[in-house]
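[1] Sharing a sequence plus its predicted fold:
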Amino acid sequence: MGTVLVTCAYDPDGVLKEYAAEAAEQSRRIAGRTQPFSASAPGTFRSTARQAELDAAKFLRVLGLRDAYATSATSDAGIDVLGTRVAAQVKWQKSQVGRPAIQSFLGACHPDISNRILCFFAYSGFTAPATNLADSVPMALFRFDGSPTQWSPANLVAREFVEVALKNR
């Protein structure tokens, strides 16, 4: 847990690097305690995968990535949310997301988007191998429960990302 994973090539403008040390310290203090984050009104229920994608885009906009948008549902090429500085995948499924899904998303993130912050949202959470791979990339993992709209960082990268983003809003 001592490595600051968020200070990598996925922060081309250096926004996250500037606060990474402080965010890492805050993350260490809250390690093991996941704070849910409400991205929309209490009581909202995601009834479809498409709504989950729209909510993920809204969540990223709340965190300061103002141009994040849900891509076209029919031709997203494996990327569900895109912005100048972010690319995200959203899985609305009952089983946990495994390492193959993380690898597939990484494959979809070809060179022209390699300098974006990578995020993965899942209703069901993530397997340990998926989390280990995401930590090594780094990729922020978020779990959401569907009702009310709650987002919980699922790895250290996500906790650091949220801490820094909220501080910079």
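    Okay, I see it.
[2] Please make it C-alpha for all contacts and neighbour counts, starting now.
    Noted.
[3] Just list what the helix or strand hosting F105 packs against, helices and strands only.
    Per DSSP states H and E: F105 is located in helix 99-108. When contacts are defined as 3 or more CA pairs under 8 Å, 6 or more residues apart in numbering; DSSP states H and E, helix 99-108 sits against helix 128-136.
[4] try 10 Å
    Judged by 3 or more CA pairs under 10 Å, 6 or more residues apart in numbering; DSSP states H and E, the packing partners of helix 99-108 are strand 86-91, strand 117-122, helix 128-136.
[5] got the buried residues for it?
    By 16 or more other CA atoms under 10 Å, the buried positions in helix 99-108 come out as 99, 101-102, 105-106, 108.
[6] Could you pick out the longest helix of the chain?
    Counting residues, the longest helix found in the chain (DSSP state H) is helix 15-30.
[7] Now do the same contact list for the nearest residue to I102 once chain neighbours are set aside.
    Spatial nearest neighbour of I102, chain neighbours left out: A130 (6.3 Å); criterion: CA to CA, 6 or more residues apart in numbering. Neighbouring residues of A130 by CA atoms under 10 Å, 6 or more residues apart in numbering: 96-103, 141.
[8] Reformat those as TSV; add distance to S27.
    Output for those, formatted as TSV (distance: CA to CA, whole Å):
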residue	distance to S27
Q96	24
V97	24
G98	24
R99	24
P100	27
A101	26
I102	23
Q103	26
L141	15
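[9] List just the nearest of the residues you listed to L54.
    Distance to L54 across these (CA to CA) is lowest for L141, with 16.8 Å.
[10] got the angle between the one helix or strand the closest one maps to and helix 128-136?
    Per DSSP H and E, L141 falls inside strand 140-144. Here strand 140-144 runs at 130 degrees with respect to helix 128-136, directions being taken by axes from the mean of the first three to the mean of the last three CA atoms, to 10 degrees.
[11] tell me what strand 140-144 is packed against?
    helix 49-62, strand 86-91, strand 117-122, helix 128-136, strand 150-153, helix 156-168.
[12] outside of the next helix or strand after the first one, which residues touch it?
    Reading on from helix 49-62 to the C-terminus, the next helix or strand found by DSSP H and E is strand 69-70. Contacts of strand 69-70 with the rest of the structure, by CA under 10 Å, 6+ apart, involve 50-58, 60-61, 76, 79-84, 86-90.
[13] The structure to be compared is supplied as follows:
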Amino acid sequence: MQPEDKRHPPGAPAPQPVNEWAAAEENAVRWLQWLGHGTAQRSRSGADGGIDVTGTDVAAQVKWYGTAVGVRSVRELVGAATGLPVRVYFLCNAGFTRDAIAYADRVNVALFRFSPADGSISPLNSAAEQAYASAVQRHTRPTVEATSAASQFRAFYRETARDASGPTGPASKAAVIVALVPVGMCLAGALVVILARKTGGGPNWLGNAWAAWMTVACLGVLPAVVIAAVIQGRKTPPVRGSSAAGISHPDPQEP
């Protein structure tokens, strides 16, 4: 028996018993979609020409057999899929003969055996192993990227919290003041508009002055942020435990 993580890899279909041919085809559809063929669906009864599952990029045959599938059935599947721009799969609960596996390797047909107990699939040749490994990597990558992003965010948060809790000297206060100047100008401009409306308007020069004031306030946001960053960057608070050689030691309170 295979290890549990191989039988049910990330994002794999939920385990379901397969006890007849229709369930086998439905099971194949779910696994082919997991393998990357999102348009996979069962073929119409009697119109498949030897192909039980089709899609824009996939063609598959599914067998519910008591014995291993021989090379003849694989050849027939290849003939039915000839000329189609698809990846060809063959799934069977009983597996395949050595001759069938050797032929499938030559024509790049992926062979899988599925378990009647839970529907899980096992690759039986090189084409199937490549398809399976690619699917595992594709379904695992989002989790890895999300974990990496979460780790980076936690590191950024800790660094920001440490800086925020550190000493605030004149440079820090100056940076805050510079950054808030455009905000104060915008608030003042809004207050002028409110007062002008309550008094029934104002002289024309007041409107022109207000427009110029708000233009300066809006355009001054970016320079103010840049200047604040420069001021903040020049803040060099003494490091506790630093030596004359310039080697700093961590704060005893830092985790």
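    Perfect, I can see it now. Small disclaimer: the values here were computed from a predicted structure and weren't measured.
[14] picking up where we left off before, among the contacts of strand 69-70 of the first structure, which ones are buried?
    In terms of neighbour count (16+ other CA under 10 Å), the buried residues within the contacts of strand 69-70 of the first structure are 50, 52-58, 60-61, 79-83, 86-90.
[15] R162 of the second structure versus the counterpart of T71 of the first structure in the second structure, what's the distance?
    T71 of the first structure maps onto S43 in the second structure when the alignment is built from TM-score structural alignment. S43 of the second structure sits 61 Å away from R162 of the second structure, going by CA to CA, to the nearest Å.
[16] Those two - which one has more neighbours?
    Neighbour totals were compared for S43 of the second structure and R162, and S43 leads with 19 against 12 (other CA atoms under 10 Å).
[17] contacting residues for A134 of the first structure?
    Going by CA under 10 Å, 6+ apart, A134 of the first structure touches 5, 99, 102-103, 106, 118-120, 126, 128, 140-141, 155-158.
[18] Please repeat the previous calculation with a cut-off of 8 Å.
    A134 of the first structure is in contact with 102, 140-141, counting by CA atoms under 8 Å, 6 or more residues apart in numbering.
[19] Then S115 of the second structure?
    Here S115 of the second structure is in contact with 18, 93, 121 (CA under 8 Å, 6+ apart).
[20] Repeat that for Q96 of the first structure.
    Counting by CA under 8 Å, 6+ apart, Q96 of the first structure makes contact with 122, 124-127.
[21] now the helices for the stretch 151-255 of the second structure?
    All helices of the stretch 151-255 of the second structure, identified by DSSP state H, counting those that start in this stretch, fall at 170-198, 204-219, 221-233.
[22] out of those helices, which comes closest to D5 of the second structure?
    So among the helices of the stretch 151-255 of the second structure, helix 221-233 is nearest, using CA to CA, at 49.4 Å.
[23] What residues in the first structure pair up with the closest one?
    So helix 221-233 of the second structure sits over no part of the first structure, by TM-score structural alignment.
[24] what does stretch 67-80 of the second structure give?
    Going by TM-score structural alignment, stretch 67-80 of the second structure lines up with residues 95-108 of the first structure.
[25] Then stretch 172-192 of the second structure?
    The aligned range for stretch 172-192 of the second structure is empty, by TM-score structural alignment.
[26] Could you pull out the buried residues of that stretch?
    In stretch 172-192 of the second structure, counting by 16+ other CA under 10 Å, buried: 172, 175-176, 178-179, 182, 185-186, 188-189.
[27] Adding distance to Q232 of the second structure, write those residues out as a markdown table.
    Shown next, in a markdown table, are these (distance: CA to CA, whole Å):
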| residue | distance to Q232 of the second structure |
| --- | --- |
| S172 | 6 |
| A175 | 6 |
| V176 | 9 |
| V178 | 11 |
| A179 | 11 |
| P182 | 18 |
| M185 | 22 |
| C186 | 23 |
| A188 | 26 |
| G189 | 28 |
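[28] with these in mind, which one is nearest to L219 of the second structure?
    P182 (8.5 Å).
[29] Surely the closest one is in contact with A224?
    Yes: in this structure, P182 of the second structure is within contact of A224 by CA atoms under 8 Å, at 7.4 Å.
[30] ok, I231 of the second structure - contacts?
    So I231 of the second structure contacts 171-172, 174-175 (CA under 8 Å, 6+ apart).
[31] any idea how far A134 of the first structure is from the residue nearest the centre of the first structure?
    With distances taken as CA atoms, centre = their mean, the residue of the first structure nearest its centroid is C119 (3.0 Å). C119 of the first structure sits 9 Å away from A134 of the first structure, going by CA to CA.
[32] So for those two, which residues contact both of them?
    Common neighbours of C119 of the first structure and A134 are listed as 140-141 (criterion: CA under 8 Å, 6+ apart).
[33] Quick check: A20 of the first structure touching E160?
    Yes: between A20 of the first structure and E160 a contact is recorded at 7.4 Å, counting by CA under 8 Å.
[34] quick one, which of these two is more surrounded?
    Neighbours per residue (other CA under 10 Å) separate A20 of the first structure from E160, with E160 holding more: 26 against 20.
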